[in-house]
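Visitor: Sharing a model prediction with you, sequence too.
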Amino acid sequence: MGSRAAMTAFNLVLATGIALGAGAAGAEPATIWDDPHLSVIPRTAKEAARIAAVTAPTTDFSKPESFETNPAGAATVRARTDADAFSQPSGNIEFARELDFKLGNGLFKKLWVSSPSSTLASDGLGPVYNARSCQRCHLKDGRGHTPVDASDDAVSMFLRVSVPATEQDQMTAIEAYLADLGDTTPRTRPEPTYGGQFQDFGIAGHASEGRMVIEYTVEPVELAEGTVVELRRPTYGVADLGYGAMAEGTMLSPRVAPPMIGLGLLEAIPAADIIANADPEDADGDGISGKPQIVWSAEFDRPMLGRFGWKGGNPTVRQQSAEAFAGDIGISSPLVNRPHGDCTTAQDACVSAPHGDNDDRGFEIDAEGLDLVTFYSRNLAVPARRDIEDPTVLQGKQVFYDAGCTSCHTPKYVTSRLNDQPEQSFQLIWPYTDLLLHDMGAGLADNRPEGRANGQEWKTPPLWGIGLTEQVNGHTQFLHDGRARSLLEAILWHGGEAQSARDHVVDLSAEDRNALIEFLESL
């Protein structure tokens, strides 16, 4: 990790292949690691030196580090003991801006209805959709879950669907840009009939696209002291298809809604600091070869670093919000103007159905509404750490470091100084992620490429707040598809670049392994 962090900008260009210069889509020459979404006050040399010192990995596990109790810096809030622990505004938010947060919260929870409706400000749902509100997926602003049983209609996961691209398919702007850089990751296209996302609900008079089917098989894993942990391996399918058979070779990739906390702080990490940890060719020989996702920004009409989504498919909180409105609920916005959501031209009734773009808003959610949801999403606060001075937690922290987990779950950063986002400006944060793509092995593979990510690669998720999952959401399901029913199961699913860390945990004594779990539960 240290050698990657010390790489010069010149070496980064050589190692990552994300060079200066315009892409085929006509983007202005720019580095991928600048931040057009932020109003940044440049760091001074003195600040850069201070930041390098404070974010250096610790070697002292006898006591907590300075400021470790506040994982979101001044934006941290007191850890509540109820299900609202993830629903608080940034701890440093100004009183006047709390109103915007509450308005955004109202839109986040709003139940959308189909068009035409007398409730003009709330119509435009679907015609096919996964949820009627953002909150229906991000339960209590936290983590989604898998179906409880076949009749469960309150799940907060869906399937991405796609087919391999052919040579005749027209390249998108980002694919053309990546091709210019020599990226050979296979390309995909939305499934011709069902689009890029499988919707399991339809408004009155419209068939849903069908339902997701999950089957599990049990795989035992024996730990060093003889304890056996049973992992459940999922197999995904679809049933009751509303618009005919899917194309041959359709790829299905499950997604559980991730927690919403700390998104604005992740967005405020300088892209250069994320790129500094990239080592796609494993030049330092440590077995970790994280690479940055590169995506097209609809807002800035240029390639940007991908930060959000399980494979880093969106560059900003605003674009992530707009894509979710369109794909999950069928709501158009100025950034993603698809009033019929993810419907395809093969779904004639869906495309010809009434929509909510026909009033003064111009879109089903207008720019002001999208900005309020974006502000709310940026400012959902990270709760304070618990029990950080507990000897067992400190022991577990050392195990976490010794196992090599910090090679991907980078503990801390300092966000950019920002002119117009005081809540996220210049904060020492502890998200435990590098926001890079890593090969996680065949066990977790969805075998579906996305951008620069191949079928075995996933973006490292942040770990802050993970110990409060059961308190907030009433379950302990983890990973991109909720297959892991505990933190230990989640670790045991790690493979690929994380295989050595996983094997280290398997070989631990029961005492050290339990300490590791207690450390994770303190985050």
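Guide: Alright, I've got the coordinates. Only a predicted model underlies this, so the values are computations on that prediction, with no experimental measurement involved. Numbering: from 1, shown residues only.

Visitor: alpha carbons only for contacts and neighbour counts from here, please
Guide: Fine.

Visitor: residue ranges of the helices in the stretch 401-523 of the chain, please?
Guide: 469-473, 487-492, 499-506, 510-522 (DSSP state H, counting those that start in this stretch).

Visitor: how about those helices, which one is nearest G396?
Guide: helix 510-522 (3.8 Å; C-alpha to C-alpha).

Visitor: Next one for the comparison:
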Amino acid sequence: MTTTRNTVILAAAFWSCALPLHANGWGEPHLSIIPRTEAEAARIAAVTAPTTRFDAPEPFETHPAGKATKFDALNRNAFSFASANMSFERELDFKVGNGFFRKLWVTAPASTVSSDGLGPIYNARACQRCHIKDGRGHPPEDGDDAGVSMFLRVSIPDEVSGLNAEALSYLANVPEPTYGTQIQDKSIAGVPAEGRMQVTYEPEVVTLGDGTQVTLRKPTYQLGDPAYGPLHPQARLSPRVAPQMIGLGLLEAIPEADIMALADPEDANGDGISGKANRVWSEEYQQWMLGRFGLKAGAPTIRAQSAGAFSGDMGLSTPLHPDAWGECSAVQTDCRAAPDGSDAPEHVEVSAQVLDLVTFYSRNLAVPARRDLDAPQVLRGKQLFSDAGCQSCHRPKFVTHRLTDQPEQSFQLIWPYTDMLLHDMGEGLADNRREWLADGREWRTPPLWGIGMTKTVSEHSFFLHDGRARNMLEAILWHGGEAEAARETVRQMPAVDRAALIAFLESL
């Protein structure tokens, strides 16, 4: 384990006493909030209530990100624009942040001291290499595809770790003893990469209500050519495709109380939907916080998610992850002994200023405007989406906090189509590994805004956490668990209704 992880484990007893779990949330220290008045809260509740009319678009539905929505940019760069309500003065920080997001890091030592420190083991040399055009990554498409926008997470079950329950509560999951928390398939000269991801697919046929057959592909993942010895016999591998980057700042600004109000972990209302919030430990704020980001809501803030990616994906140290060797485990001695690019005075490879600029850039990537939302087929698809129960998890609307220092995200009516909660998605999508409170069958509801632009921006239509679905219908047919009833409704739809539902999703 890294020094940071050891520190967390040693401090666990103190923090568990100092910071009890709150029934209604854990706090939002990352936001400078102007509290809502009672009248304002009542007005917001009315505006964000799900609609019961589907004969015309709702007011402001054209602006999925409120005033931050980007219009007239529906091309391959659609996910790469700044919030439309950003001032000219703040655009400079956005553009500089974009430069660091696109920067290709190099091995240390190098003459370009501000760009060295890559690795020693890593998955990509730049943020943009995974989040291509700020859009979705994809699984390897053939044997020669390195799958740079996808990697494998790895951990071992809690019960074989030897750690006590209190220590385990302060870990997202237990790192695999040799390979850490993810598999790095690239490395600098003189240090072996950890291995390579191997994926095989088996066909799985689903018959729709009208007799149409759809062939899904069921993946199996393995670690090929492990360079540091075999995996732990109970190691759990979980694939991750890089998600799209749009609208993150708006998701970060949704009031915690509004998300918690949707949680029903015991399914008290008996509707079959039992979403729960993930609770994660914040190194930055030294407290428990609501998990918002990552496929299992394992990160509390954009800054924390960015710092984790610098460390795990590129082997670069930050103030939140100061180990210069990144993900090298204690048994990877040559890896830990490799030269690094840490610079004074912070003695990290990515300074706090650079991390803040990348965070600002990531926070302000605009959501593109809706298309064709008044078309009869799209309106019909919207009603079918609602009737099938899809919006029980893919909640259409929120209003963000009023914020003193984030004008782009402040008090916006947004349409992300997510509840930000964890849901049991069934055995078919299970990765059988926990992440904080998320168990092996649970995933955060992914936002749907921008999904219809995936083909344009990313030039593919691979969906779900591992890209197994090759189109939207396949993605729906993989839904299980809490979403099984909704999936079955869609499976039994006549072809004309399925087409309308897909048309609605493509308009988002």
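Guide: Looks like it arrived, so ask away. Source: prediction; values computed, not measured.

Visitor: what's the TM-score for these two chains?
Guide: The TM-score (TM-score structural alignment, normalised by the length of the second structure) is 0.95; 494 aligned residues with a C-alpha RMSD of 1.6 Å.

Visitor: and of the helices of the stretch 401-523 of the first structure, who's closest to V317 of the first structure?
Guide: Nearest of these (C-alpha to C-alpha): helix 469-473, 21.9 Å.

Visitor: Let me have the helices of the stretch 401-523 of the first structure in TSV, adding mean neighbour count as columns.
Guide: TSV is the format used below for the helices of the stretch 401-523 of the first structure (neighbours: other C-alpha atoms under 10 Å):
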stretch	mean neighbour count
helix 469-473	19
helix 487-492	20
helix 499-506	19
helix 510-522	20
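
Visitor: Now distance to V228 of the first structure too, for those helices, in JSON lines please.
Guide: Converted to JSON lines, these look like this (distance: least, C-alpha to C-alpha, whole Å):
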{"stretch": "helix 469-473", "distance to V228 of the first structure": "23"}
{"stretch": "helix 487-492", "distance to V228 of the first structure": "11"}
{"stretch": "helix 499-506", "distance to V228 of the first structure": "10"}
{"stretch": "helix 510-522", "distance to V228 of the first structure": "12"}
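
Visitor: For the spatially most central residue of the first structure, give its distance to L492 of the first structure.
Guide: With distances taken as C-alpha atoms, centre = their mean, the residue of the first structure nearest its centroid is G309 (3.1 Å). Distance, G309 of the first structure to L492 of the first structure, using C-alpha to C-alpha, to the nearest Å: 22 Å.

Visitor: again with S39 of the first structure
Guide: Taken as C-alpha to C-alpha, the span from S39 of the first structure to L492 of the first structure is 41 Å.

Visitor: How about G341 of the first structure?
Guide: 37 Å.

Visitor: Map K276 of the second structure onto the first structure.
Guide: For K276 of the second structure, the aligned position in the first structure is occupied by K291, per TM-score structural alignment.

Visitor: burial measure for its match, as a count.
Guide: 26 (other C-alpha atoms under 10 Å).

Visitor: quick one: contacts for it?
Guide: Neighbour list for K291 of the first structure: 16, 275, 278-280, 436-438 [criterion: C-alpha atoms under 8 Å, 6 or more residues apart in numbering].

Visitor: cutoff 7 Å now
Guide: 278-280, 436-438 (C-alpha atoms under 7 Å, 6 or more residues apart in numbering).

Visitor: any chance of the residues you listed in a markdown table, plus neighbour count?
Guide: Formatted as a markdown table, the contacts of K291 of the first structure follow (neighbours: other C-alpha under 10 Å):
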| residue | neighbour count |
| --- | --- |
| A278 | 28 |
| D279 | 26 |
| P280 | 18 |
| L436 | 29 |
| L437 | 28 |
| H438 | 26 |
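
Visitor: ok so, going back, could you find the counterpart of the residue nearest to the centre of the first structure in the second structure?
Guide: So G309 of the first structure corresponds to G294, using TM-score structural alignment.

Visitor: same check, this time on L241 of the first structure
Guide: Match for L241 of the first structure (TM-score structural alignment): P226.

Visitor: Against D507 of the first structure, how distant is the aligned partner of S342 of the second structure in the first structure?
Guide: Using TM-score structural alignment, the equivalent of S342 of the second structure in the first structure is D357. Counting by C-alpha to C-alpha, the gap between D357 of the first structure and D507 of the first structure amounts to 58 Å.

Visitor: quick one, longest helix in the first structure?
Guide: helix 95-109 (DSSP state H).

Visitor: how big is the offset of it relative to the second structure?
Guide: Superposed on the second structure, helix 95-109 of the first structure shows a mean distance to its aligned partners of 0.2 Å (mean C-alpha distance after the TM-score superposition for the first structure).

Visitor: now that helix: which residue numbers in the second structure?
Guide: So helix 95-109 of the first structure sits over residues 88-102 in the second structure, by TM-score structural alignment.

Visitor: swap in stretch 400-410 of the first structure?
Guide: Stretch 400-410 of the first structure covers residues 385-395 of the second structure once aligned (TM-score structural alignment).

Visitor: Mind listing what's buried along that stretch?
Guide: For stretch 385-395 of the second structure, burial by neighbour count (16 or more other C-alpha atoms under 10 Å) applies to 385-386, 388-395.

Visitor: what two of these are the furthest from one another?
Guide: A388 and R395 (13.1 Å).

Visitor: what about the nearest residue to S282 of the second structure once chain neighbours are set aside, is that helix, strand or coil?
Guide: Closest residue to S282 of the second structure in three dimensions, ignoring its sequence neighbours and counting by C-alpha to C-alpha, 6 or more residues apart in numbering: W288, at 6.0 Å. Classification of W288 of the second structure by DSSP: H, G, I helix; E, B strand; the rest coil places it in strand.

Visitor: T166 of the first structure: neighbour count?
Guide: 12.
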